[in-house]
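Participant: Here's my sequence, what's the structure:
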Amino acid sequence: MADLNKLTIAEARNALRKGDVTSIELTEACLTQIEGAGALNAFVHDTSDLAREQAAAADARVKAGDAPDLCGIPLGIKDLFCTKGVPSQAASGILEGFRPEYESTVTQNLFDAGAVMLGKLNMDEFAMGSSNETSVYGNVVNPWKVDARELTPGGSSGGSAAAVAADLCLGATGTDTGGSIRQPAAFTGITGIKPTYGRCSRWGIVAFASSLDQAGPMARTVRDCAIMLEAMCGHDPKDSTSADLPVPDFEAMLSGDIKGKVIGIPREYRMDGMPQEIETLWADGTAMLKDAGAEIRDISLPHTKYALPAYYVIAPAEASSNLARYDGVRYGHRSHLEQGDGITEMYEKTRAEGFGDEVKRRVMVGTYVLSAGFYDAYYNRARKVRTLIKRDFEQVFDAGVDAILTPATPSSAFGLGEMANADPVQMYLNDVFTVTVNLAGLPSISVPAGLDKQGLPLGLQLIGRPWEEGDLLNTAYALEQAAGFVAKPEKWW
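Facilitator: Below you'll find the model as predicted:
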């Protein structure tokens, strides 16, 4: 079989089971592509030796007839997931040299299912960013190219998105705190789902904002995301926020039949200055779902306009608390001390050298909003707003809406460096359609649905009821079938 690296997860699984291909062949095909894709800077830690071992073990399992769906499938793992004995830096200088002695629950679940780890993927430092420009490893480049510019793949899961879009791996893990799976998926023409908060264990994933972070799969199709998500999920006693709920067979729920489903179109997501192309794509997506038999209903989520400010109080507050553990004492980078320096100077110098500018900015914002004089004015108020946003969604779902359709991003991919000198708030506006979902803890998926006039991919977002990822994936499957998006970046790297 030619172009093994271009197979979907479902196609590769079926080929493995028929004996048409081996995991070793699939893995070697992907490793060859990774070697030739240095210009994208997507993979940052090489685990090819481990990948070959895992592939050989997977082939033995397939032969023995003991093969789960993901057995033998080559994946990329975001650098935020701790992987035993393998550098896990969260793309930060402060974790330089850190090799965990344990495996994150999500990666352990994937390995137990027989998945193969090709390597660790680039990302924004500590998952803080929307363009993958804050990484200690340098920028990730979007495989889509329409002019002389290098484009952002989105962030923070930019390495995951670029690797899947460029056919370097069949799927990848991502994490989503305010849109970090869905926005890069939209920018690179792939599919990515953020499950309900608590569906995937956070244990062993380097924390950014603990009440918002959630892991999820990024892959080429809705079916691939369903296969991968089932393997990633499950109750974990090591994570107190992990839900003790059975994990359904998500793939079996992909019928494409959405007759009678009610799809909500929130009027508050029609933003001033939204490009006409996004408006048109949204209208087209609405028409596609209506043609598939769904009922379209205009809905209101009145507190949407407060979501971004609330998110950028809560997320930095939690980050400042979570990142206090990086002090140079136990692991990672430690500053060289001069004579007379005490422990305080060591902390200060280590953090000044180890953290990048965006991380420092958010830690300072977080420390400020948690300080004695401002805790009630900012943090407590943001938490109250979060409750109102969550209630908006609950009221809509209680009124019979099954899913909500919105744009995934306010634009297509922009050029790397184009926002470097802009007000940071301009960058934060990239999350305008996605942060509400994290604040409410809901499942949400980005599906590629068209190209803009430059020829760059655009995505649509579907938001589902809590714990109903299967139903959400089925609605996304219907949208994917109707949109028929098959465009791929032309290889230039």
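Participant: contacts, neighbours, all on C-alpha from now
Facilitator: OK.
Participant: how about the strands in this structure?
Facilitator: 43-46, 74-78, 116-121, 171-176, 191-194, 214-219, 262-266, 295-299, 403-407, 444-451, 457-464 (DSSP state E).
Participant: center of the protein, which residue is that?
Facilitator: Centroid-nearest residue in the chain, with C-alpha atoms, centre = their mean: Ile181, separated by 2.2 Å.
Participant: need the contact list for that residue.
Facilitator: When contacts are counted by C-alpha atoms under 8 Å, 6 or more residues apart in numbering, Ile181 touches 155-157, 174-175, 192-194, 216, 218.
Participant: Format these as JSON lines; extra columns: distance to Ser444 and neighbour count.
Facilitator: Output for those, formatted as JSON lines (distance: C-alpha to C-alpha, whole Å; neighbours: other C-alpha atoms under 10 Å):
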{"residue": "Gly155", "distance to Ser444": "16", "neighbour count": "34"}
{"residue": "Ser156", "distance to Ser444": "16", "neighbour count": "34"}
{"residue": "Ser157", "distance to Ser444": "16", "neighbour count": "37"}
{"residue": "Gly174", "distance to Ser444": "13", "neighbour count": "34"}
{"residue": "Thr175", "distance to Ser444": "13", "neighbour count": "29"}
{"residue": "Gly192", "distance to Ser444": "9", "neighbour count": "36"}
{"residue": "Ile193", "distance to Ser444": "6", "neighbour count": "33"}
{"residue": "Lys194", "distance to Ser444": "5", "neighbour count": "33"}
{"residue": "Gly216", "distance to Ser444": "10", "neighbour count": "27"}
{"residue": "Met218", "distance to Ser444": "12", "neighbour count": "37"}
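Participant: one more to line up against the first:
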Amino acid sequence: MSNLTHLTLKDAVDGLKSKQFSSAELTDAFIGAIESANPALNAYVETTFDKARAQAAASDAKLAKGEGGRLEGAPLGIKDLYCTAGVRTTACSGILSNFVPTYESTVTQNLWDDGAVMLGKLNMDEFAMGSSNETSHWGPVTNPWKSRGSNAALTPGGSSGGSASAVAADLCLAATASDTGGSIRQPAAFTGTVGIKPTYGRCSRYGMVAFASSLDQAGPITKTVADSAILLQSMCSHDAKDSTSLTVPVPDFASFVGKSVKGLRIGIPDEYRLDGIPAEIDALWEQGIAWLKDAGAEIVRISLPHTKYALPCYYIIAPAEASSNLARYDGMRYGHRTDKAQGLTDVYELSRSEGFGKEVKRRIMIGTYVLSAGFYDAYYVKALKVRRRIAEDFINAWNSCDVILTPATPSAAFELGDQAKAADPVAMYLNDVFTVTTNLAGLPGMSVPAGLDSQGLPLGLQVIGKTLDEGTVFAVGAALEQAAGFSAKPSKWW
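Facilitator: Presented below is the predicted three-dimensional model:
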């Protein structure tokens, strides 16, 4: 069978079970694609081809007997945030450049238990801090998409840029990602892929390198909404090793894909109509509203009055938690240790200053400042109160709607090295303007590719659901996917 790498996860799993091709053939096809494309895209920072071939052989043996899990033989990419036993895991930071875990994250263990095959570890912003995948110790990822008539390298978004780029360029069937303030949904929107951040606590955080513990959540980036449902099903589980893991059953997410949205109430928040947003983003939003109306849904105008405080609130809470979480990287137990120290204080100071990149240092300093004596009440405590108000806005909104529809990002993918954003970190932070509210409220949110801008670049729509109601998000996401009929792929230049 030709073009095995172009298959969706669903079609690949079905094809493996019906013996149209073997996992070994599928895995070798992806290995060839990675070897050809990765020098140009830099999506993978570590490849595990020997391991992948061994896992594929084991899967083929199971499939030959009519056995195997729901992902048996399916080759996936793993974001470098997930600890993988015996395989280097760096969170794309110099301070962890030689860290090889002796244990497996719960999410990846779930995937291996279901028969998935690991192709390697995917590039990301350092410690998941970034919106363009330019803060990685291993260099930026390049988006496989190009603007019409331009050869300029574009960002795939961040922090899960490697995951999004690999899926869009057919370098894996699907990939794990993580979302602290939009790090699944923004890269998905920038690359024409589907990304869902589930309800906080749906997926275990055990074995995921921590950024902001009350915001971080695992999720997939895939080619279709159906693929997202399949992969998220395997990623979710209760885990006693994570105190924030929810003790709730995992529904059959795939059963919601294709379900009618007739009678559902779709909330349209007035506060997401921001000044200066490109007309194309607004037009796509209106188109999404029209599609859902045509599908029988009821459109309801809602208000989320504290939305304007979401970004400043997020950029106090997230750095505060990061400064606490990253205190463990001190040059003593594991990770980078300076060889220039004259004493103990030097070990701490130099190891951290050499090991961390600029953006991580910036956020550690912001976080340390807002947690310091005299500023804790003025900044951190106030931000926690605002976060509560943001969550209450959503609770009130659910009285009049079932899901919320918004744009996923304020623009299409921008150029790597964009000087305006490089010179002004706040300009970069604004990429998260539509996504951070769901993290602050712990809600599920999905980005679905819905169209192309005038330069031929993908744009996404975001569906936000109630706590633990990923099912309705999948139903609405699938309805948008069907109406949009988005089938564009990047032209192969790599």
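Participant: So after superposing, what's the score?
Facilitator: The TM-score (TM-score structural alignment, normalised by the length of the first structure) is 0.99; 490 aligned residues with a C-alpha RMSD of 0.8 Å.
Participant: What distance do you get for the residue in the second structure sticking out farthest from the centre to Lys65 of the second structure?
Facilitator: Residue farthest from the centre of the second structure, counting by C-alpha atoms, centre = their mean, is Gln342 at 41.2 Å. Distance from Gln342 of the second structure to Lys65 of the second structure, counting by C-alpha to C-alpha, to the nearest Å: 62 Å.
Participant: and what of Ala177 of the second structure?
Facilitator: Ala177 of the second structure is 32 Å from Lys65 of the second structure, by C-alpha to C-alpha.
Participant: Please enumerate the helices of the stretch 251-400 of the second structure.
Facilitator: Ranges of helices within the stretch 251-400 of the second structure are 279-294, 310-325, 344-355, 358-371, 382-397, based on DSSP state H, counting those that start in this stretch.
Participant: what's the offset of the first one from the middle of its chain?
Facilitator: Taking the mean of its C-alpha atoms, helix 279-294 of the second structure sits 24 Å from the chain's own mean (C-alpha atoms, centre = their mean, to the nearest Å).
Participant: can you pull the buried residues of stretch 230-239 of the first structure?
Facilitator: Within stretch 230-239 of the first structure, the residues scored as buried using 16 or more other C-alpha atoms under 10 Å are 230-236.
Participant: Could you single out the nearest of these to Val329 of the first structure?
Facilitator: Among these, Asp236 lies closest to Val329 of the first structure (C-alpha to C-alpha), at 29.1 Å.
Participant: The closest one maps to what in the second structure?
Facilitator: Using TM-score structural alignment as the criterion, Asp236 of the first structure maps onto Asp239 of the second structure.
Participant: Pretty sure its match sits against Gly201.
Facilitator: No: contact between Asp239 of the second structure and Gly201 fails when scored by C-alpha atoms under 8 Å: they sit 9.5 Å apart.
Participant: Quickly list what's touching both of these two.
Facilitator: 245-246.
Participant: what lines up against Cys299 of the second structure once you look at the first structure?
Facilitator: Just to correct that, residue 299 of the second structure is Ile rather than Cys. Counting by TM-score structural alignment, Ile299 of the second structure corresponds to Ile296 in the first structure.
Participant: And for that match, the neighbour number?
Facilitator: Residues contacting Ile296 of the first structure under the criterion other C-alpha atoms under 10 Å number 19.
Participant: How about Ile263 of the first structure?
Facilitator: 26.
Participant: For the aligned residue in the second structure for it, give me its contacts.
Facilitator: Residue pairing (TM-score structural alignment): Ile263 of the first structure is matched to Ile266 of the second structure. Taking C-alpha under 8 Å, 6+ apart, we find Ile266 of the second structure in contact with 297-300, 401-405.
Participant: just Ala153 of the second structure next, same as before
Facilitator: 142-143, 146, 415-416.
Participant: any idea which of those residues has the most stuff around it?
Facilitator: Greatest neighbour count in those, by other C-alpha under 10 Å, goes to Asn143: 31 neighbours.
Participant: wait, doesn't that one sit right on Pro156?
Facilitator: Yes: with contact defined as C-alpha under 8 Å, Asn143 of the second structure counts as touching Pro156 (4.3 Å).
Participant: if we can go back for a sec, and which of the buried residues of stretch 230-239 of the first structure is nearest to Glu480 of the first structure?
Facilitator: Once C-alpha to C-alpha is applied, the member of those that ends up nearest Glu480 of the first structure is Glu230, at 19.5 Å.
Participant: isn't that closest one right up against Ala252?
Facilitator: No: counting by C-alpha under 8 Å, Glu230 of the first structure sits too far from Ala252 to count as a contact (10.8 Å).
Participant: circling back to that earlier point, look up how far Ala153 of the second structure lies from the match of Ile263 of the first structure.
Facilitator: 37 Å.
Participant: and what of Glu470 of the second structure?
Facilitator: According to C-alpha to C-alpha, Glu470 of the second structure stands 34 Å off from Ala153 of the second structure.
Participant: After alignment, which residue of the first structure pairs with Gly77 of the second structure?
Facilitator: Match for Gly77 of the second structure (TM-score structural alignment): Gly76.
Participant: Any idea how many residues pack against the residue nearest to its match when sequence neighbours are not counted?
Facilitator: Among residues not flanking Gly76 of the first structure along the chain, Ala172 sits closest, at 4.6 Å (C-alpha to C-alpha, 6 or more residues apart in numbering). By other C-alpha under 10 Å, 30 other residues sit near Ala172 of the first structure.
Participant: Repeat that for Asn325 of the second structure.
Facilitator: Asn325 of the second structure, neighbours per other C-alpha under 10 Å, totals 16.
Participant: Run through the residues that contact it.
Facilitator: 210-212.
Participant: switch the cut-off to 7 Å
Facilitator: Residues counted as contacts of Asn325 of the second structure (C-alpha atoms under 7 Å, 6 or more residues apart in numbering) are 210-211.
Participant: which residue in the second structure lines up with the residue nearest to the centre of the first structure?
Facilitator: In the second structure, Ile181 of the first structure lands on Ile184 (TM-score structural alignment).
Participant: For that match, give its distance to Leu215 of the second structure.
Facilitator: Distance from Ile184 of the second structure to Leu215 of the second structure, by C-alpha to C-alpha: 13 Å.
Participant: same question, Lys421 of the second structure
Facilitator: 24 Å.
Participant: quick revisit: looking at the strands of the first structure, which one is packed in the most?
Facilitator: strand 191-194 (a mean of 34; mean count of other C-alpha atoms under 10 Å).
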